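Participant: Task: produce atomic coordinates for the following.
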Amino acid sequence: MRQWPALAVVLSGTLLANLDVFIVVVAMPALKQGLHLGGAAQQLVLAGYQMTYGLGLVPGGRLGDHFGTFRVFGAGMALFTAASAACGLAPFPAFLLVARLVQGLGTALMVPQVYRAAQSLFTGAARSRAFAVTGAVMGLGALCGQLLGGRLLSADPYGLGWRAVFLVNVPVGIAALAALPWAARAAAAPARARPHGRGRLDLPGAGLTALSLCLFLTPLMTAGYSGLRGGEPAAALASVLTLAAFLRYERRLELRGGNPLLPRELLRCPGFVRGLALVALTNCGLNSFVLTLGLMLQEGLGWGPMATGLGILPTAGAFATASLLAPVLRVARSRLLMGAAAISAAGYLGCAATAAAGRTAWLLVALGAAGAGLGLAVAPALAFTLRTVPDGISGAASGVVSTVQQLAAAVGVCLFGTFFFALVHAGAGIPAAFAIVTVANVTTAALSGVLAATVPPDRVPAHGDEPGRAAGGIPGTGRARP
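Facilitator: This is a model prediction of the structure:
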């Protein structure tokens, strides 16, 4: 049972990672006024954090395989905490921008360790519950970002203004670092919690994947806030070519007996690639929906920061609750995922209809439905994706899953965010633009439902062993013991 408190310590990284995205969205008007940020600087404050976060996830996961979950998590948390203090004390815009980039790097080290801990410390039903708790903490982070950001800006403690939204991370980070040595000792007993080898790190592979992701993410991160500007096709082509070079290098390195950043064994794990597609569709819809919802409540309905946070409460609360509920439902995984897609699609349509009609009370009900559908999808999708990944490459798998989540969020914000701003600039009111974009967002739920229909009909892991476990299989491999 000591594994659960150990997981709770690393889950603080997931909480802070999600909180820091949404709390800055709420605080942006205060940041604009307090530091006199121009349009480009505002984009970089939002996108720079997500950029370095996305770039470092795969190397961050692989570092966990080499040096251990808790050691790498501690380095990431220390970096994130120091950068948060620097953000809160920033005297001018450039200082804030650099500190936000460092914050993203710290997050990239932390987040893959959360999935790695859930994968390596638990098996069977307990692992499914660990993924469910992880999904609930993701929703809690989004909720805290909105509510806490609104509360801090309204209360203005000690006259800190916008600085409080960054400084609030510091005590949480210090507490997590203080508890980390105990958590590492508590989790040290199972052999699977230890690092799986310290071969030479794949630095060329890390450089190639970072370059490919940078070329892909840069136009997406800025397009969501400033619109498409014409350079995206060239950047996308360069990203694909760099990715091809990365995959070729990784294959040759593995054939030479090296330790690649992306082991080919990972892509051959049954269901891994299909699970990544499910994770991508869920995150594409979730992130774009929450961000356009925040814009609609603040700018369309004229709600203040605190009221906006309360308005998003049904979505984040239902998301967290449904994430915890998913593992205890006695429903086949494929049916659960299809049901989750149907509920989230109905929620999206309800949000669109009630926002366009100006029915605030019914909008809140629809927001709860959308959050519940998305929450029901998270834990089963993660469990399906990682269920056959061997423990020795669980860090690499965690980095890939986290990167796909971040890329999907960027694509969603770009596609649906640009569509939203184009409608507003064309003369549509913000509530009407939100309604149209939310209807378009139904496509992500529909596609995830279609994909879920192809998931093998094994039961949710909370009520049945994962493949390879019932007959004394090797954890995480799907293979029987010799």
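Participant: use CA for all of it now, contacts and neighbours both
Facilitator: Will do.
Participant: Run through who's touching stretch 85-98.
Facilitator: 35-37, 41, 44-45, 48, 99-100, 162-167, 169-170 (Cα atoms under 8 Å, 6 or more residues apart in numbering).
Participant: How far away from the center of its chain is that stretch?
Facilitator: Taking Cα atoms, centre = their mean, to the nearest Å, one finds stretch 85-98 lying 24 Å from the centre of the chain it belongs to.
Participant: which of the residues in that stretch are buried?
Facilitator: Within stretch 85-98, the residues that qualify as buried by neighbour count (16 or more other Cα atoms under 10 Å) are 85-90, 93, 96-98.
Participant: Of the residues you listed, which belong to helices?
Facilitator: Per DSSP state H, helices hold the following members of those: 85-88, 93, 96-98.
Participant: Just the closest of those residues to Leu286, please.
Facilitator: When these are ranked by distance to Leu286 (Cα to Cα), Leu97 comes first, at 25.9 Å.
Participant: please give me the structure for this one as well, since I'd like to look at both together:
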Amino acid sequence: MTTPDPRRWLMLPVILSATFMYGFDLNVINVAIPSLQHDLNANEATLELIVGGYSFTYAAGLVLGGRLGDLLSHRRMFLIGMASFTLASVLCGLAQSPGELVAARLLQGLTAAAMVPQVLALITSVFPGEERMRALSWFGVVAGLAGVCGQVLGGLLLSADVFGLGWRVIFFLNLPVGVVVVAFALRLLPQADTGRRPGLDPLGVVGVSGALALALVPMVLGRGQHWPLWTWISLAASVPVGIAAILWERRLGGRGGDPLLDLALFRNRGFSLGLGVNVAFMASFTSGIFVLSLLLQSGLGLSALQAGLAFGPMAVLGMAGPVAGRRLVPKIGARGAMLLGCAITAVGMVFIGTALQALGGDINVAWLVIGLALLGFGNTLVLPLLIGATLGGVRPQQAGVASGMLNTTQQFAGTAGLAVLGTVFFSVLGSHTGRADFASAAETVVWINLALIAVMAGLTALLTRPAAKPAAAADSSPTVAAEASA
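Facilitator: Predicted coordinates for the structure are as follows:
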């Protein structure tokens, strides 16, 4: 049995910094949109690329980032990704034109795809089974905080106009953080690799990335351009390209090669069901936060800072969720704790939806804050356990590609949920801009999200105790998977 790395708990905040930096930069840009319009004279299409281009290149590069971690070592890819992300952030801050900022944001998303898959891969490979749940709990805390801090801290920085930098400070902030993280990562991250290193599979890279690009670009840009013909052609083309890529991956694996997508992972019931739960989770979470942010700012007239602060209780209870999960698992099992998290999230959705239905445009922000707090606790109670259940049967040799597939699924589901439910929201809203109109549109999305939470709960209930494993493999499976009761 391999002795765990004695520095693993010192290592954890270092690798989790990548999760925070990615999530922070994903969300903080929304606060800076008015400043970007004023300073760079960016039009609506350019703003969509500045905001959505980051998500697109991130999602398109995740599977490749995971594979490169398996190929070059997770330590090396983390260092390359973090250093490159820091440089790309500086380029964003130095941009003098909308085009320069778009290019820098595309690069920033791609570099994030190099570092983020290494986080879960390192947690899976470094922490033994009995400790992995604790590490994943902290992952859930950081992932939840990143989004809220992007709005709250971003609003504070822009309001303070630090050093007169305006919107640029949100990108320059990554420079000192990135330098410190790289310095600690060089000292703390393990040198060991996962054994035999796979090939790169260039055809798989082109096929999988091409299929994702064809699907994600219209999702990111379609709504703002009112879904022109090219968006539908692109979405339709993504299907045959995706099928061709999967057939190639299957053929390559069948003849003993190293496919980019390890299709054997789907024979793991926990992995397959876990991906399904992740789809419903991310579609609900991403669209819900987006719509409620619009309600607070555009509908109820709150400033970006005030809206960010309204999410504060959500962040506080979001930190409590993973801690509660660790204590609940020994008593009711991981599956029971996940179902409880789904129930609490559903209560929060019902609370918000009922308040919007009863009060309409006269709703007080306090009602939304209470519902958001319940969502924060329920979502972060689910997330670490869900990740553990999804990666429960993954061998260390598969950690990078499995993490990349999981992150890609989450990002794709979040983008799709945002595109579909964002379209529903704006369709219900129409040309109306009153408080009651925003409340009605938001209510519609809330009830749809409640249905997604019901799907989460149904798939979670299907998670069963994994089959007994040989002693040599037992330690590679996290506690959460072992405790997912039948």
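Participant: Fetch the TM-score of the aligned pair.
Facilitator: Once the chains are overlaid, their TM-score stands at 0.92 when taken by TM-score structural alignment, normalised by the length of the first structure; 464 aligned residues with a Cα RMSD of 1.9 Å.
Participant: and the contacts of stretch 85-98 of the first structure, which are buried?
Facilitator: By the neighbour-count criterion of 16+ other Cα under 10 Å, these include these buried positions: 37, 41, 44-45, 48, 99-100, 162-167, 169-170.
Participant: Quick check: the farthest pair among the buried residues of stretch 85-98 of the first structure?
Facilitator: The two members of those with the most space between them (Cα to Cα) are Ala85 and Pro93, at 14.8 Å.
Participant: Distance of Asn18 of the first structure relative to Asn287 of the first structure?
Facilitator: With distances defined as Cα to Cα, to the nearest Å, the gap from Asn18 of the first structure to Asn287 of the first structure amounts to 11 Å.
Participant: on that earlier part again, for Arg229 of the first structure, state which of the ones in helices among the buried residues of stretch 85-98 of the first structure is nearest.
Facilitator: Minimum separation from Arg229 of the first structure among those (Cα to Cα) is found for Leu97, which lies at 22.5 Å.
Participant: what's the matching residue for the closest one over in the second structure?
Facilitator: Under the alignment defined by TM-score structural alignment, Leu97 of the first structure corresponds to Val102 in the second structure.
Participant: ok, that match to Ala413 of the second structure distance?
Facilitator: 23 Å.
Participant: Neighbours of Asp258 of the second structure, how many?
Facilitator: In terms of burial, Asp258 of the second structure registers 18 neighbours under the definition other Cα atoms under 10 Å.
Participant: for it, helix, strand, or coil?
Facilitator: Reducing the assignment to helix, strand or coil with DSSP: H, G, I helix; E, B strand; the rest coil, the entry for Asp258 of the second structure is coil.
Participant: quick one: it and Arg197 touch, right?
Facilitator: No: under the contact definition of Cα atoms under 8 Å, Asp258 of the second structure does not touch Arg197, with a separation of 9.3 Å.
Participant: for Trp162 of the first structure, what are its contacts?
Facilitator: Counting by Cα under 8 Å, 6+ apart, Trp162 of the first structure has contacts 27, 30-31, 34, 88, 153.
Participant: how much space between it and Phe319 of the first structure?
Facilitator: Where Phe319 of the first structure is concerned, Trp162 of the first structure sits at a distance of 27 Å (Cα to Cα).
Participant: Point me to the helix or strand that includes the residue most central in space within the first structure.
Facilitator: Residue closest to the average C-alpha location in the first structure (Cα atoms, centre = their mean): Gln405, at 5.2 Å. Secondary-structure element containing Gln405 of the first structure, defined by DSSP states H and E: helix 394-425.
Participant: How many residues are close by Asn283 of the first structure?
Facilitator: Other residues near Asn283 of the first structure number 23, with proximity taken as other Cα under 10 Å.
Participant: need the next SSE after whichever helix or strand it is part of, C-terminal direction.
Facilitator: In this assignment (DSSP H and E), Asn283 of the first structure forms part of helix 272-295. Read in the C-terminal direction, the helix or strand following helix 272-295 of the first structure is helix 305-325, with elements assigned using DSSP H and E.
Participant: Following the chain onward from that next one, which element is next?
Facilitator: Moving on from helix 305-325 of the first structure towards the C-terminus, the next helix or strand you reach (DSSP H and E) is helix 333-357.
Participant: tell me what that following helix is packed against?
Facilitator: helix 360-386, helix 430-452 (3 or more Cα pairs under 8 Å, 6 or more residues apart in numbering; DSSP states H and E).
Participant: and it, how far out from the chain's middle?
Facilitator: Mean-position distance between helix 333-357 of the first structure and its chain equals 20 Å (Cα atoms, centre = their mean).
Participant: Tell me who's in contact with Val72 of the first structure.
Facilitator: 60, 63-64, 109-110, 113.
Participant: Aligned against the first structure, show me the partner of Gln410 of the second structure.
Facilitator: If you follow Gln410 of the second structure across to the first structure using TM-score structural alignment, you land on Gln405.
Participant: How much space separates its match from Val111 of the first structure?
Facilitator: With Cα to Cα as the criterion, Gln405 of the first structure and Val111 of the first structure are 11 Å apart.
Participant: and if you look at Ala164 of the first structure?
Facilitator: From Ala164 of the first structure across to Val111 of the first structure, the span is 23 Å (Cα to Cα).
Participant: likewise Leu201 of the first structure?
Facilitator: Using Cα to Cα, one obtains 19 Å as the distance from Leu201 of the first structure to Val111 of the first structure.
Participant: and the two? which has more neighbours close in?
Facilitator: Taking Leu201 of the first structure and Val111 together and counting by other Cα under 10 Å, Val111 has the greater number of neighbours (28 against 16).
Participant: A strand includes the more buried one, no?
Facilitator: No: per three-state DSSP, Val111 of the first structure lies outside any strand segment and is helix.
Participant: how about it, what does it touch?
Facilitator: 13-14, 17, 57, 73, 402 are the contacts of Val111 of the first structure under Cα under 8 Å, 6+ apart.
Participant: ok so, going back, could you identify the most distant pair in the contacts of Val72 of the first structure?
Facilitator: Going by Cα to Cα, the two entries of the contacts of Val72 of the first structure that are most distant from one another are Leu63 and Met110, at 10.6 Å.
Participant: more neighbours, these two?
Facilitator: More neighbours surround Met110 than the other of Leu63 of the first structure and Met110, with 35 against 26 (other Cα under 10 Å).
Participant: Wait, the more buried one touches Gly76, no?
Facilitator: Yes: at 5.1 Å, Met110 of the first structure and Gly76 qualify as touching, with contact defined as Cα under 8 Å.
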